[in-house]
Structures are given as structure tokens and as C-alpha cells.
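In: Model the structure of this input:
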Amino acid sequence: MNFNRLCMPTLRFIKTTASQCNDKEESGTTGEKEKGGRMPKHVAIILDGNRRWAEKRGLGPSQGQEAGARTVMENVKDYFSMGINTVSLFAFSTENWGRPGDEVKYIMDMFEKIVKSEMPNLRRYGVKVSVIGKRTNIPESLLHLIGEAEEATKNNKEKQLIVALDYSGKFDILQACKSLAEKAKNGLINVEDIDENLMDKELMTSCSEFPNPDLLIRTSGEQRISNFYLWQSAYTELYFPSVLWPDFGGAEYLEALDWYQKKQRRFGLRV
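Out: Here you go, the predicted model:
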């Protein structure tokens, strides 16, 4: 896809609108700042629909996963357009281990190939890579590559790619609670001091300056978040396009950002 040729008019419109809004925000109230036109700092994406995409074409699940991976690699640089700092990709949930063994092995092997092939590009783009999740069942060879990728990109600040691999929102909250309980038990913190800020610091998304997504996109038309970012998505705008993930290109991404710009974010307040 030639992203610039297809989408530059829309891109210029969004950039102009975002710039005008940001200029107004400097002197506006909190309510005024959230009235639309503002770009998200953190976009989370649930990459859904790979298998259905393959089935519609008479292909196997592995070919759908490969097509989905190709979509990520072709568009990852553009996900950070217009000042977006953090992009999270829900690539493999803890529940996905229940899929057929050959499909899971293919996905793990595919992740290894992607890390190897895309690391030079991500370093060149100045993207910080963070992988969150349990890691206990991840193959050692993949864990080694993940460690290398995180180390090589750790000093990048303006763009961060979070890949959720063997991730569970429930587990994330549970491990954070256990960590806070252990710290309280050892006298490192007082129970009465535990608040949302301390909780945020214990969650896996604490690796980002913007841990809570402003916009969450789930492709394929399914309208649920499937155990992804349960704590972090309390006030996230949820966008559910019907397009299957392998077909979610630059134009579809810009449509999601345009939709977000038009939202009035209240955070439970009346503005």
C-alpha cells in the first residue's frame, strides 16, 4: 500500500485540526481540552480477524496469521503519525494457548521471524520496543530475541511499541495487587497509601509514559476487549470497525483517528 499517496489529504486535515486544537489547549480548561480534535497519545489495537480472513479465502489459519503479521509490518511506522507516542498491539492472549498446538507453534515461530526482520527498521524509526505478558510459556529462543530488542531500543523516547504476548488483563491486575501486598507486608509502603497511582506503577504498562490508552481499536466487528487492559481502559474510547485485521491498512487507521477526534471525552464529568 502506498500510504502517502492514498491518505495524504486526510493526513493533512487531521494534522491541521490537531495543531489548531493543541494551540487552543494551552489556555483552555480541562473540559475544553477534551472536546475533540485532540490526537490520542496511546492507541491500543486488538488484532482480530486473521483466521476469519483466511477462511473467507479458503486458506488455513497459519496463512491468516501471516497476513495479519504482514499488515503490522507494513504499517507500524505510520501508527505513530501525528504525535502518537505509544501503540499497543494485543498479539497473543493467555487464552490463545488453548488453540491447536501446530497453530500456536507457527505463531511463536512467526514472532521470532518478525523480531529478527523488523528490529533494524524499528531502531531506524527510533521506536522503543516493550513486550508485556507472563513469559513463562514463551520459547527461550523468542525470549532471547525479545530481550535483545528491548535492550537495543530502551533509550528511545518519542515512540513506543508495546506488544502484549501471553497477556491477560486479569493477571496483570492480580500481579499488581500481589506486588503491593508484598511491599505492604515488608513495610515498604503503608496500606492506607495505596491508590490508583501506586496501582498504575505496578501494572505492566508502567513501561510507558502514557500507560492508559486513549483509543482502543478492535477489528473484525467484535465488540468486546477480551481480557485486554481491563484496568487501563476505564475511560478509553472504544472503536469497533468491521474490517478484518489483515485488511486494516493506513486508510482504515486514519478513519479511526478521525472518529476519535470527533469524540467528546468527559471522564465522568459534565463539560
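In: only C-alpha atoms for contact and neighbour calcs from this point on.
Out: Will do.
In: Report the buried residues of the helix or strand harbouring Lys178.
Out: Counting by DSSP states H and E, the element that carries Lys178 is helix 169-185. The neighbour-count check on helix 169-185 (16 or more other Cα atoms under 10 Å) flags 169, 171-173, 176, 180-181, 184 as buried.
In: can you check stretch 13-25 too?
Out: Neighbour-count burial for stretch 13-25 flags 14-15, 17-19, 21-22, 25 (criterion: 16+ other Cα under 10 Å).
In: And the furthest pair within the residues you listed?
Out: The span of the buried residues of stretch 13-25, defined through Cα to Cα, is set by Ile14 and Glu25 at 16.1 Å.
In: To compare with the earlier structure, here is another sequence to fold:
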Amino acid sequence: MKRTHERRMAVHAIGDIGSLPLSLQDAIARAEEATRGYDGMHLNIALAYGGRRELVDVARLMAEKVRMGTLSPDDVDEEVIAHHLYTRDAITSDVDLIIRTGGDMRVSNFLLWQSCGNESAAYFCAPYWPEFRRIDLLRAIRTYQMRGERSEEKDRPSGGEPACCMRPCGSDRGHTALTKDS
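Out: From the prediction side, this is the model:
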């Protein structure tokens, strides 16, 4: 946590946190509270998360608000939907980097709304989340940096590679999303 504070990195957990053991809920709450208000990067860790489940929960929550008269169906737009996502307090911009652990080379059912339509970098890594090491994080960050470099090359008259970079690193089940304030 020392480096998290030094770098003013805000930590957020997303997903159905209430379904997790109380000891884990308490640890999450402490980490989030300790980094609340930090304006550096945002580290969003998905636990008990599924993109489809999130969208169903959003629909149910908004339907309940319509039933109670606190939300008009005519007011529902992209911004209103985004305000009801699990990530409403965690992500301040589109997702920049998705780290997929566990060796799967896909990001299916993960941050469906948040990563749609932008040029997120995806980093695939062999270690499972508990074995995820500092070097794995550094490689993932380099993947993100390469995406930015490629995007800049693409904007140059000479062309360049696609802005999205998907790079395998190993095997690990889980997802993490990093965002930065624009």
C-alpha cells in the first residue's frame, strides 16, 4: 500500500461485493477508504463480477426507480445508465487497460459497457491472480504504453499499427482494469 499512497492511486473493487466474505468486504472497504480522493491512476479490481449480471442489475435498479417515480423512462440515456453501473464510483473515464489473468485469451463478459467503443489495451497473463507478480503488472503497463505509441504512429502520415494491443503473458483467472483521469 505504500506505493499506492506515494502514487496517489485510488483503489476500487467492482462487482457484487456484498456476496463476498465479511473479512474480504472489510479489507476492500479499508483499501478504498485509504485511497479515496486520490487523483492518480485508478486501480479497479473485479471480484464476484460479470458484465451481463451488471447490466441486469442496472436494468432492475432503473426499473425500480421508474416504478417509484424517481426516474422517467424518457430520461434514460448513456449517462444515466453509466451512473447505475457497478463502476459508477470507481471509473472516471473509459477503461484504458484490462488485465486478464489465468491464461484465457479473451475478455468476454467483462466490463461490457465500460470497454465498448474505446481502444482499451488488453493484457493476457498466465499466472492466476494470487500468483500475479510485480513484473506481470509492469509488463501489462508496458502493453498499455505500446498501445499509446502505436496510436501516435497511426496518427502520423506514414501510418502505423492498430491502436489496440493484445499481448499474452501467461495464465491467471481474473480481471483488473486500470484507468486514468483525462
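In: Post the TM-score for the overlay when you can.
Out: Overlay of the two chains. TM-score (TM-score structural alignment, normalised by the length of the second structure): 0.67; 148 aligned residues with a Cα RMSD of 2.8 Å.
In: Which strands or helices does the helix holding Lys178 of the first structure pack on?
Out: Here helix 169-185 of the first structure touches helix 196-202, going by 3 or more Cα pairs under 8 Å, 6 or more residues apart in numbering; DSSP states H and E.
In: where in the second structure is the aligned partner of the helix it packs on, by residue range?
Out: Per TM-score structural alignment, the counterpart of helix 196-202 of the first structure in the second structure is residues 78-84.
In: Quick one: residues in contact with that stretch.
Out: For stretch 78-84 of the second structure, contacts defined as Cα atoms under 8 Å, 6 or more residues apart in numbering pick out 58, 61-62, 88.
In: Likewise for stretch 174-182 of the first structure?
Out: Against stretch 174-182 of the first structure from outside (Cα under 8 Å, 6+ apart): 189, 194, 199, 202-203.
In: Please tabulate the residues you listed in CSV, including the columns neighbour count.
Out: Shown next, in CSV, are those (neighbours: other Cα atoms under 10 Å):
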residue, neighbour count
Ile189, 15
Ile194, 13
Met199, 16
Glu202, 18
Leu203, 23
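In: nearest to Arg124 of the first structure, of these?
Out: Among the contacts of stretch 174-182 of the first structure, Leu203 lies closest to Arg124 of the first structure (Cα to Cα), at 28.7 Å.
In: In space, what's closest to that closest one - neighbours in sequence excluded?
Out: Ala176 (5.5 Å; Cα to Cα, 6 or more residues apart in numbering).
In: Show me what the one you found aligns to in the second structure.
Out: The equivalent of Ala176 of the first structure in the second structure is Val58 (alignment by TM-score structural alignment).
In: what helices or strands is the longest helix along the second structure leaning on?
Out: Taking DSSP state H as the criterion, the second structure has its longest helix at helix 134-155. When contacts are defined as 3+ Cα pairs under 8 Å, 6+ apart, helix 134-155 of the second structure packs onto strand 97-101, strand 121-125.
In: With that, I have no additional questions.
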